[in-house]
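S.K.: give the three-dimensional model of this entry:
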Amino acid sequence: MPAVKSLNDLFIHELSDIYSAEKQITRALPKMARAATSPKLVAAFEAHLEETRGQIERIDQLVEVTEGVRIKRMKCHALEGLAEEAQEIIESVEAGELRDAGLIGAAQKVEHYEIASYGTLRTLALKLGYKEAAKLLDETLKEEKDTDSKLTVIAEGGK
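M.R.: Next comes the predicted model:
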């Protein structure tokens, strides 16, 4: 891993990390949807999978419009751990409301990681003068917050 020596290096590092995280999420969400029993939760996971694919495309777009920014190949170890926790719930909790509650918790941990990451990236983009990048990152940040709120509603038994 090359040393981070500037704000731009930090931006690229963080962007590369969340790019890896989003790719991992596209592999984890279908498993979570298959393991869930609540139709609302299954639908939420499936909808978020489509949204995540769009977020990956948005990162690709950000790289295209931001001079000097390229994604580095790296693995998001935080997301890898969160995905393992979700898999443990799938394997150790019998299908039903209890597993669904565990899956919602696992998904919200991921959402909170993404919210922190995209918030940091948006701030870095603004500091670097990457206005278009900041706008794209803010769109994704809003989506992540909305997903977190939707999961809370499902957990509380709402619509």
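
S.K.: only C-alpha atoms for contact and neighbour calcs from this point on.
M.R.: Will do.

S.K.: tell me how far the spatially most central residue of the chain lies from Gly158.
M.R.: Centroid-nearest residue in the chain: Glu114, 4.4 Å away (criterion: Cα atoms, centre = their mean). Glu114 sits 24 Å away from Gly158 when distances are taken as Cα to Cα, to the nearest Å.

S.K.: with Ile56 instead?
M.R.: In this structure, Ile56 and Gly158 are 29 Å apart, going by Cα to Cα.

S.K.: these two: which is more packed in?
M.R.: Ile56 (19 against 10; other Cα atoms under 10 Å).

S.K.: list the contacts of that one.
M.R.: Neighbouring residues of Ile56 by Cα atoms under 8 Å, 6 or more residues apart in numbering: 19, 22-23.

S.K.: try Glu85
M.R.: Taking Cα under 8 Å, 6+ apart as the test, what Glu85 contacts is Ala106.

S.K.: buried ones in the helix or strand hosting it?
M.R.: Taking DSSP states H and E as the criterion, the element that holds Glu85 is helix 77-92. Within helix 77-92, the residues that qualify as buried by neighbour count (16 or more other Cα atoms under 10 Å) are 79, 82-83, 85-87, 89-90.

S.K.: after it comes which helix or strand?
M.R.: In the C-terminal direction, the helix or strand that comes right after helix 77-92 (DSSP H and E) is helix 97-128.

S.K.: before we move on, the earlier item: need the buried residues of helix 77-92 in a markdown table with distance to Leu15, can you?
M.R.: Output for these, formatted as a markdown table (distance: Cα to Cα, whole Å):
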| residue | distance to Leu15 |
| --- | --- |
| Leu79 | 14 |
| Leu82 | 18 |
| Ala83 | 19 |
| Glu85 | 23 |
| Ala86 | 24 |
| Gln87 | 25 |
| Ile89 | 29 |
| Ile90 | 29 |
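
S.K.: one more to put side by side:
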Amino acid sequence: MSIKTAEELFVHELSDIYSAEKQLTKALPRLARASSNPALAEAFTAHLEETQGQIERIDQLVELLGIRLKRIKCAAMEGLVEEGKEVIDSIEEGPVRDAALIGGAQKVEHYEIASYGTLAALAKNLGYKDAIPLILETLKEEKSTDEKLTLLAEGGGNQAAAKK
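M.R.: Predicted structure coming up:
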């Protein structure tokens, strides 16, 4: 990976988050099935639909900017997805697993927030004015999902786990 320009960095970062979102679409149904809390399962299902929209938005960015994504695999998301599998395999279904799933999902959201924040800053610096609203829309969704997960944790998910 030889990145020499801000444009190359933008394409690399966009390619990386595209891979991350694709991986997430495969992981979210598994997380929903592993949740014992119906509200958490619904949050994972709703985020799957949102993630599919975010992938479409990346496709719009590619077309808008006339760029080609690199065929790379996001190693960070691969690790986060693997952590989720380990939680499912090692923690009995119930409130403790749900608390761990919420924590893992928030790690994912924080990674995505950092990625889209970086892309927004790069787009601004590169003068990609038409791309910025698309990136910021996704960034807003990721922050909203993180807030919803926090509310699930604070609204009883972690309290139920603490009683186990």
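
S.K.: coming back round to it: which one among the buried residues of helix 77-92 of the first structure gets closest to Gly119 of the first structure?
M.R.: Within the buried residues of helix 77-92 of the first structure, proximity to Gly119 of the first structure (Cα to Cα) peaks at Leu79, which comes in at 16.6 Å.

S.K.: find the nearest non-adjacent residue to that closest one, please.
M.R.: Spatially, and ignoring its direct neighbours in sequence, Leu79 of the first structure is nearest to Ala21 (5.6 Å; Cα to Cα, 6 or more residues apart in numbering).

S.K.: measure Leu40 of the second structure to Lys73 of the second structure for me?
M.R.: Applying Cα to Cα, one obtains 27 Å for the distance of Leu40 of the second structure from Lys73 of the second structure.

S.K.: hmm, I typed the wrong one, I wanted Tyr128 of the second structure.
M.R.: Using Cα to Cα, Tyr128 of the second structure is found at 25 Å from Lys73 of the second structure.

S.K.: before we move on, what about Glu8 of the second structure?
M.R.: Distance check for Glu8 of the second structure against Lys73 of the second structure: by Cα to Cα, it reads 17 Å.

S.K.: ok so, going back, average separation of the helix holding Glu85 of the first structure from the aligned part of the second structure, please.
M.R.: For helix 77-92 of the first structure, the mean distance from the matching residues in the second structure following superposition reads 0.3 Å, by mean Cα distance after the TM-score superposition for the first structure.

S.K.: name the nearest residue to Tyr34 of the first structure, ignoring sequence neighbours.
M.R.: Slight slip there: residue 34 of the first structure is Arg, not Tyr. Closest residue to Arg34 of the first structure in three dimensions, ignoring its sequence neighbours and counting by Cα to Cα, 6+ apart: Val42, at 7.3 Å.

S.K.: ok, now which ones touch the one you found?
M.R.: Contact analysis of Val42 of the first structure by Cα under 8 Å, 6+ apart lists 32-34, 36.

S.K.: and Leu10 of the first structure, by the same measure?
M.R.: Leu10 of the first structure makes contact with Val4 under the criterion Cα under 8 Å, 6+ apart.

S.K.: where does it sit: helix, strand or coil?
M.R.: Look at Leu10 of the first structure: counting by DSSP: H, G, I helix; E, B strand; the rest coil, its state is helix.

S.K.: separation between the aligned partner of Glu84 of the first structure in the second structure and Glu49 of the second structure?
M.R.: Here Glu84 of the first structure is matched to Glu82 in the second structure, going by TM-score structural alignment. Here the distance between Glu82 of the second structure and Glu49 of the second structure works out to 21 Å (Cα to Cα).

S.K.: for Met1 of the second structure, same thing?
M.R.: When distance is defined by Cα to Cα, Met1 of the second structure is 32 Å away from Glu49 of the second structure.

S.K.: I figured Ala161 of the second structure was touching Ile91, is that so?
M.R.: No. With the criterion set as Cα atoms under 8 Å, Ala161 of the second structure and Ile91 do not qualify as a contacting pair; they are 11.5 Å apart.

S.K.: now do the shared contacts for the two.
M.R.: Shared contacts of Ala161 of the second structure and Ile91, counting by Cα under 8 Å, 6+ apart, come down to Arg97.

S.K.: with that, I have no additional questions.
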